[in-house]
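Trainee: quick check, what structure comes out for this input:
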Amino acid sequence: MPEPAATLASVRVDQPSDGVVVLHVSGELDTSSADELASPLKSNLVTGVRAVVVDLLQVRFLGSAGLESLVTGSKRADELGVPLIVVAAGRAVLRPIEATGLASVFTIVATVDEALAKV
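Mentor: Just a heads-up that it's a prediction; the model follows:
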């Protein structure tokens, strides 16, 4: 029996400094759970935010719907002039990003500390 979507992915929101938001994503981002990322991205990409970091280090699977959430967030960040930085190091996340050519679209770093140093 498949697990409910709520248990497939989760996002914890952190604000390490004023105007900087880190979305710590864990689990699997597929068609049934991509909104777990899309919703907090949308609600945190607002006027006044200085940067958004999407931490995907605990993501075990990144499907096309998860990639779509990231692309939509990236477009919104561009509209606002806000950097959106993706933290990714594992094959489960980097391979789909690279295979779709999105590595050139996102700013990708290996650690949250590295991302925070960029803002």
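Trainee: only C-alpha atoms for contact and neighbour calcs from this point on.
Mentor: OK.
Trainee: show me where the protein has its helices.
Mentor: Using DSSP state H, the helices of the chain run over 5-8, 35-44, 64-80, 91-99, 112-117.
Trainee: need these in CSV (columns: distance to residue 57 and mean neighbour count).
Mentor: What follows is the helices of the chain, written out as CSV (distance: least, C-alpha to C-alpha, whole Å; neighbours: other C-alpha atoms under 10 Å):
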stretch, distance to residue 57, mean neighbour count
helix 5-8, 15, 15
helix 35-44, 14, 18
helix 64-80, 14, 18
helix 91-99, 8, 16
helix 112-117, 9, 15
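Trainee: for the comparison step, fold the sequence that follows:
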Amino acid sequence: MFETDGVGNAGGAADGVKLETLGDALVLRVTGALDLTLAPKVRQLVERARRLAPPVLVIDLTEVDFLASAGMAELVRAHRLAASTAVRVVATGRVTLRPLELTRLADELVIVPTLSAALDRV
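Mentor: Here you go, the predicted structure:
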């Protein structure tokens, strides 16, 4: 694991981002609200992942309970800046997948329903 960071929220649970190695892939796990508070940390760890140049970067939104436009912007940024790295986003349901579909970002991003599906082709 590369880094763990938490930022407290009003609900008492920790919002955070951590970057882990799983086989040949890097997995960016996001927890809590992916909004203006957490987006800069996502950007920082995506930059770190980009410098490491893994074949796959998975951004796991399984534990996200709110996806704001700032968070969506970071997903697009990660996708567009990844030169030789395939970026896959794990998103399901109304909290994460639905906003990506409504904004048509699902047409641009590679979205998969589970972490294992994201890692299948590594």
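Trainee: just to revisit the earlier point, of the helices of structure 1, which is nearest residue 20 of structure 1?
Mentor: helix 112-117 (8.4 Å; C-alpha to C-alpha).
Trainee: same for the closest one, what does it pack against?
Mentor: strand 51-62, strand 84-87 (3 or more C-alpha pairs under 8 Å, 6 or more residues apart in numbering; DSSP states H and E).
Trainee: would JSON lines of these with distance to residue 97 of structure 1 be doable?
Mentor: Shown next, in JSON lines, are those (distance: least, C-alpha to C-alpha, whole Å):
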{"stretch": "strand 51-62", "distance to residue 97 of structure 1": "9"}
{"stretch": "strand 84-87", "distance to residue 97 of structure 1": "11"}
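Trainee: and these, which is most packed in?
Mentor: Across these, averaging neighbours per residue (mean count of other C-alpha atoms under 10 Å) puts strand 84-87 on top, at a mean of 26.
Trainee: counting neighbours, what do you get for the equivalent of residue 103 of structure 2 over in structure 1?
Mentor: Using TM-score structural alignment, the equivalent of residue 103 of structure 2 in structure 1 is residue 100. Close neighbours of residue 100 of structure 1, defined as other C-alpha atoms under 10 Å, add up to 11.
Trainee: skip the chain neighbours and tell me the closest residue to the corresponding residue of structure 2 for residue 31 of structure 1.
Mentor: By TM-score structural alignment, residue 31 of structure 1 lines up with residue 36 in structure 2. Among residues not flanking residue 36 of structure 2 along the chain, residue 70 sits closest, at 5.6 Å (C-alpha to C-alpha, 6 or more residues apart in numbering).
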